[in-house]
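Q: how would this look folded up:
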Amino acid sequence: MGCILKGNSGLYSRMTVGAVLLAAGAGSRLGGRPKSLLELGGVPLIMRQLIALSGAGVDEVAVVLGHHADAVEAAVRTFPITLVRNPNPDDGQPSSVRIGLQALSPKLDAVMVALADQPLIDAQDVIDLIGAFKKRGDAAMVVPRVRGEDGETAPGNPVIFDAALRDEWLAGDANLACRKWRQSHPDRVRWFDTDNRRYRIDIDTPEDIERFAATTGHRLAWPASMALAATP
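A: Below you'll find the model as predicted:
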């Protein structure tokens, strides 16, 4: 089921939301293993993301694979999703975003870009972000902005934007997406200010894994098939 948006007429119309889930990284700082397959409570992080998106009513998801594509695909192929591969994942995240955007259907009202290595994002977090998007006014993109214990703020993920912006990106510079775009168009960005630090937690290094355990009390673990697969 999609999301419901109340229009100016007082009538309710359906807002269709698509998502690009990025899972193309090499995991070079984690011994060359796919961080999206790290498990929390025995469930791979990428599967947790798919469950969150589905539970929030996101209509369709394109998962972008690259490095470790076969292993990641094996973990998620039972989900009703579109799987696409970035043939050049080392070109950087914008190239994966572009491939994912191309894979989504054209008839969407909003598009979300999410990361496959965020352990704690759940359906309510996605629902809250969609709710902030509904209240965005004339902005084109909504980005969570998380307050830390020191009072400083920093942007988080996922982000959500108007589908017209997707079309704008696909028609233009391949590298102009998400972070670069919002830096160049601050007037078209609406910040979703929150204390919810789940939007800021992702896993890139062994230190991130240890920090996650220390701050949450939960331990991330590699599946047995990858437990000894690290490279120096």
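Q: From now on I want contacts and neighbour counts done on CA atoms only, so please keep to that.
A: Will do.
Q: ok, which stretches of the protein are strands?
A: 3-6, 12-15, 17-23, 39-40, 43-44, 60-65, 82-85, 110-115, 141-147, 153-155, 159-162, 189-194, 220-221 (DSSP state E).
Q: next one: the first one to chain centre, how far?
A: This points to strand 3-6. Here strand 3-6 is found 21 Å from its chain centre; the criterion is Cα atoms, centre = their mean, to the nearest Å.
Q: ok, now stretch 97-114?
A: Put simply, stretch 97-114 sits 12 Å off its chain's centre (Cα atoms, centre = their mean).
Q: Contacts for that stretch next, please.
A: With contacts defined as Cα atoms under 8 Å, 6 or more residues apart in numbering, stretch 97-114 is touched by 15-22, 60-64, 82, 84-86, 157-164, 166, 169-170, 174, 177.
Q: Ok, stretch 119-126 next?
A: With Cα under 8 Å, 6+ apart, stretch 119-126 has contacts from 40, 45, 48-49, 51-56, 158, 198-199, 201-203.
Q: mind running it again at 7 Å?
A: When contacts are defined by Cα atoms under 7 Å, 6 or more residues apart in numbering, stretch 119-126 is touched by residues Leu45, Gln49, Ala52, Leu53, Gly55, Ala56, Arg198, Tyr199, Asp202.
Q: for stretch 160-174, same thing?
A: By Cα under 7 Å, 6+ apart, stretch 160-174 touches 95, 98, 101, 108-113, 140-143, 176-177.
Q: Could you do stretch 196-209 as well?
A: Arg29, Leu30, Asp117, Gln118, Pro119, Leu120, Ile121, Val146, Gly156, Asn157, Leu220.
Q: which residues touch Thr194?
A: Pro144, Arg145, Val146, Arg147.
Q: returning to that earlier point: from the contacts of stretch 196-209, pick the one nearest Arg77.
A: Taking Cα to Cα as the measure, Arg77 sits nearest to Asp117 out of the contacts of stretch 196-209, at 17.6 Å.
Q: another one to check against the first:
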Amino acid sequence: MKKKRFSVIIIAAGYSSRMEGFKPLLKFGNQTAVERVVSTYQQAGVDQIILVLGHRADEMIPYFENESVKMVINEKFDQGMYTSIVKGITQFDQENDAFFIHPVDIPLVKPITVIQLKEAANQASNGIIYPCFLAERGHPPLIDKKYQKPILENTMNGGLKKLLSLYEEDALDLQLTDETILMDMDTRSDYEALLDYHDLRAPNLSECYAIWDKYQLPETIQKHCEIVKRTAMEYAEQLKKNGIELDLSALRAAALLHDIAKTGKNHAQVGGELLRALGYKKVGDIIADHMDIVVEQGKAVTENEILYLADKLVKNDQLIDLKTRKNQTLDCYPNNPEATEKIEKRYQNAEAIMQKIKRIIG
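A: Presented below is the predicted three-dimensional model:
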């Protein structure tokens, strides 16, 4: 089957009247919001990027003069967002099969989210695909080009949302694990919340639970992960009080997700790869080490080591001391020298980590 081609219409034409500052040019790290959105679609391999400008267009054009971005000015931008959608659709490449609609004030959507929407469009026959987070629809919708004409000819009030509601029988809700599809920035407090999220290098709590749902993690494993998380964070917080630098958000996410692939083989490595694929390299690396690890004596305690120890201290959903846990594990493999050697090594590593921590926190 021939893979579909896609466009995106990025709307960056409005006044930003409720925001203290001009939304498209607000900074996230070393990028502006509009650069961040454009970059997302470039990374996701979208074939055509259409950027609709209006208010203060002259300030944004220089950012993309050397980029393969089609910029168009909406002279009617003061009449509302729908006019910008219409203007963008007039630039749609008819060789493409579908288009995203993406307002610039939803700036932190991840490239993997766009890729997953593209994959869904290549597999499903639905003409409208909505990204969803914990069953709530967000942005950007992906719309088949057969709706180009209805959008251009629409005279109803209520904007694009009202128009697309007429075609619910052709819609698909795609459940994803990216909360940023719901996170806009209408106000200064919204922007500050997005800045806090941007600084994370890990899924937040809601996204961790969404990952549980997506991969149907059994309740017994969920309970285990919660206790491992609590144990790991208690150690980490004490270590931080003693001057050890740690990424608490990455450790928390890794603890909640370390057994996300537990029902299959090589679950530590598979789980690590899953999180790396979602864009969380550090979390994936911590998860990949939670079964076997190299303990570096003389160096600071790492997030990887804390998770490794916490996992060994929790059997099912109960805390247990290392010696008892080791003996119980050995009892499961009588007359198996290879397994015995591996178990002994794992608990030697756990004890070494425990000693590193005790030297710091007592």
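Q: picking that back up, what about burial for the contacts of stretch 97-114 of structure 1, which qualify?
A: The neighbour count (16 or more other Cα atoms under 10 Å) marks 15-22, 60-64, 84-86, 157-163, 166, 169-170, 177 as buried among the contacts of stretch 97-114 of structure 1.
Q: How many neighbouring residues does Gln79 of structure 2 have?
A: Using other Cα atoms under 10 Å, Gln79 of structure 2 has 11 neighbouring residues.
Q: swap that for Glu351 of structure 2, sorry
A: With other Cα under 10 Å as criterion, Glu351 of structure 2 counts 16.
Q: How about it: what's its closest non-neighbour residue?
A: Nearest-residue entry for Glu351 of structure 2: Leu322, 7.4 Å, with adjacent residues in sequence omitted and distances by Cα to Cα, 6 or more residues apart in numbering.
Q: And for Ala163 of structure 1?
A: Spatial nearest neighbour of Ala163 of structure 1, chain neighbours left out: Ala110 (4.6 Å); criterion: Cα to Cα, 6+ apart.
Q: roughly how far apart are the one you found and Gly66 of structure 1?
A: Ala110 of structure 1 sits 25 Å away from Gly66 of structure 1, going by Cα to Cα, to the nearest Å.
Q: Just want to know which of those two has more residues nearby.
A: Remark: of Ala110 of structure 1 and Gly66, Ala110 carries more neighbours, 23 against 20, as counted by other Cα under 10 Å.
Q: Adding distance to Ala213 of structure 1, write the strands of structure 1 out as TSV.
A: TSV is the format used below for those (distance: least, Cα to Cα, whole Å):
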stretch	distance to Ala213 of structure 1
strand 3-6	34
strand 12-15	38
strand 17-23	22
strand 39-40	11
strand 43-44	16
strand 60-65	27
strand 82-85	31
strand 110-115	20
strand 141-147	20
strand 153-155	22
strand 159-162	25
strand 189-194	23
strand 220-221	7
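Q: now Phe99 of structure 2: how far from Met156 of structure 2?
A: 21 Å.
Q: Ok, Ala13 of structure 2 next?
A: Ala13 of structure 2 sits 21 Å away from Met156 of structure 2, going by Cα to Cα.
Q: What of Ser165 of structure 2?
A: Noted for Ser165 of structure 2: a distance of 12 Å to Met156 of structure 2, by Cα to Cα.
Q: Same question for Lys315 of structure 2.
A: Distance from Lys315 of structure 2 to Met156 of structure 2, by Cα to Cα: 59 Å.
Q: Of the contacts of stretch 119-126 of structure 1, which is the nearest to Arg190 of structure 1?
A: Nearest to Arg190 of structure 1 out of the contacts of stretch 119-126 of structure 1 is Tyr199 (Cα to Cα; 15.8 Å).
Q: Count the residues that sit near the equivalent of the closest one over in structure 2.
A: Matched to structure 2 by TM-score structural alignment, Tyr199 of structure 1 sits across from Ile181. Neighbourhood size, Ile181 of structure 2 [other Cα under 10 Å]: 24.
Q: ok, now Gln355 of structure 2?
A: Here the count is done by other Cα under 10 Å, and Gln355 of structure 2 has 14 residues near it.
Q: tell me which element it is part of?
A: helix 337-361 (DSSP states H and E).
Q: Give me the buried positions along that helix.
A: Under 16+ other Cα under 10 Å, the buried positions of helix 337-361 of structure 2 are Thr340, Ile343, Arg346, Tyr347, Asn349, Ala350, Glu351, Ala352, Ile353, Met354, Lys356, Ile357.
Q: now do stretch 92-112 of structure 1
A: In stretch 92-112 of structure 1, counting by 16+ other Cα under 10 Å, buried: 93-104, 108, 110-112.
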